[in-house]
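[1] I'll drop the sequence and a predicted model, then ask my questions.
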Amino acid sequence: MDPIVEVVALLLGFLGWVMVGIALPNRYWKTSTVDGNVITTSTIYENLWMSCATDSTGVHNCREFPSLLALNGYIQASRALMIASIVFGTFGLVAALVGMQCSKAGGENYVLKGRIAGTGGVLFILQGLCTMISVSWYAFNITQDFFDPFYPGTKFEIGEGLYIGWCSAVLAIAGGSCLTCSCKMGTEEKYPMNYQARGTAYSHAPSRSVAASTYGRNAYV
């Protein structure tokens, strides 16, 4: 495996993991601006955990969702996927650090280290897929309600938290793909084999006189 590819893949996976940690608590997963006069203009924004509102004077108030079971199904699923994404990314980072050639962990067995690094790449890909599904599903529900002319509630738009999540997913999938494709998980260590000639090698042939003197002897004597 190319050490440069390992380092690049590790950096991409680490950046994706950090951005998941930033996107998860971000409050602006969806935003809505209620325009009125200077007094009544307010902004409403939500994420997976709470709903907040702020007015034109800068006063804001947040309310956490009181019940998990009362939430919409896509919010519950997005929560689970984002938490699973962080878990996959954590184990992926550990596996990538152990499997790198420049790492002393795991000894000198480069076949085993390559397989561990490949496992880390798969975990990075799972992290990216979980994040991508979560933010895309959330964004789909936002756009569905926004373009529905019969939707009676507040219409929201896509917030910055979803864009951070999309960037995180792309980085994690790219890093995991580089790490998985570059490692040679099926190869074995090859050692040089010493060539041994079959039979007995003679340094010189017997002289003609010796061969002539022993020609008539009994082989059993």
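    Received, thanks.

[2] Only C-alpha atoms from now on, for both contacts and neighbour counts.
    Will do.

[3] Show the contacting residues for F88.
    123-124, 126-127 (CA atoms under 8 Å, 6 or more residues apart in numbering).

[4] which residue is nearest the centroid of this structure?
    Central residue of the chain (CA atoms, centre = their mean): F124, 1.0 Å from the mean position.

[5] most surrounded residue in the contacts of F88?
    Within these, most neighbours by other CA atoms under 10 Å means F124, with 39 neighbours.

[6] now for the longest helix along the chain, which elements pack on it?
    The longest helix of the chain (DSSP state H) is helix 110-146. In terms of contacts (3 or more CA pairs under 8 Å, 6 or more residues apart in numbering; DSSP states H and E), helix 110-146 is packed against helix 3-23, helix 73-99, strand 157-158, helix 160-182.

[7] Same list, these, but as a markdown table with distance to S134 please.
    Listed next are the helices and strands packed on helix 110-146 as a markdown table, based on distance: least, CA to CA, whole Å:
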| stretch | distance to S134 |
| --- | --- |
| helix 3-23 | 11 |
| helix 73-99 | 5 |
| strand 157-158 | 14 |
| helix 160-182 | 9 |
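
[8] also this one, for the comparison:
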Amino acid sequence: MRKSLIQVFGFLLSTLGWLFVSCTLAMDYWRVFFVGGKGGSWMIKSSWYWSNLWRDCVTDTSSVTNCRDYDVLWAVTPYVQGVRGLLMAGMSLGFVAAVLCFIGMDCTYIGGSGENKDKILFSGAAFHFVGGMASELQYSLDWLEIS
């Protein structure tokens, strides 16, 4: 009973972490810069530049936002390509890990015998670890680019 409880708690915690990494893919404000206040009235000439993995946008003081989507994959900087690749790798590995961990838990009836289920669960945990490291490296790369 205790082993099953630990497995379910670990599965829920790791899958929740995978969902949080997936949510960062849709975030708009990855990088924000304030541009303005130079050579005139800051009320007229200030704007905010912000970007994410899929587009660049500019918002001025009248709250008008102009966005430009990245047209093709090879037209963006290598930094954005690296962040995208690491994020997609982390999400893919996390999805495979969630499926393997679900199959390998003791409280499910799929996956075979106890020893086979332990191997499947261990491989799912390894996939979660590698996916988490890819996501952490992506966040570190993003932090290095901003600073």
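    Looks like it came in fine. Just so it is clear, the structure is predicted and the values come from calculations on it, not from any experiment.

[9] Kindly provide the TM-score of these chains.
    Taking TM-score structural alignment, normalised by the length of structure 2 as the basis, the two superposed chains have a TM-score of 0.88; 142 aligned residues with a CA RMSD of 1.5 Å.

[10] And the residue nearest to the centre of structure 1, what's its match in structure 2?
    Under the alignment by TM-score structural alignment, F124 of structure 1 pairs with H128 in structure 2.

[11] From what I see, that match and A97 are in contact.
    Yes: between H128 of structure 2 and A97 there is a contact at 5.4 Å, judged by CA atoms under 8 Å.

[12] Check the burial of the closest residue to G176 of structure 1 other than its chain neighbours by counting its neighbours.
    The shortest distance from G176 of structure 1 to any non-neighbouring residue, by CA to CA, 6 or more residues apart in numbering, is to G121 (3.9 Å). By other CA under 10 Å, the residues close to G121 of structure 1 number 33.

[13] Contact partners for G121 of structure 1?
    For G121 of structure 1, the contacting residues are 92, 96, 175-180, by CA under 8 Å, 6+ apart.

[14] I'd like those residues laid out as TSV, including neighbour count and distance to S78 of structure 1.
    Compiled in TSV, the contacts of G121 of structure 1 are given as follows (neighbours: other CA atoms under 10 Å; distance: CA to CA, whole Å):
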residue	neighbour count	distance to S78 of structure 1
G92	30	21
A96	30	26
G175	29	23
G176	30	22
S177	18	24
C178	20	27
L179	31	27
T180	25	26
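
[15] quick one: the residue nearest to G176 of structure 1 and A77 of structure 1, what's the gap?
    Using CA to CA, to the nearest Å, we find G121 of structure 1 at a distance of 24 Å from A77 of structure 1.

[16] How about K104 of structure 1?
    Note on K104 of structure 1: its distance to A77 of structure 1, by CA to CA, is 39 Å.

[17] For the closest residue to A126 of structure 2 other than its chain neighbours, give its distance to E115 of structure 2.
    In space, and not counting its chain neighbours, A126 of structure 2 is closest to A97: 7.7 Å by CA to CA, 6+ apart. Per CA to CA, A97 of structure 2 is found 18 Å from E115 of structure 2.

[18] again with A98 of structure 2
    In this view, A98 of structure 2 and E115 of structure 2 are 19 Å apart by CA to CA.
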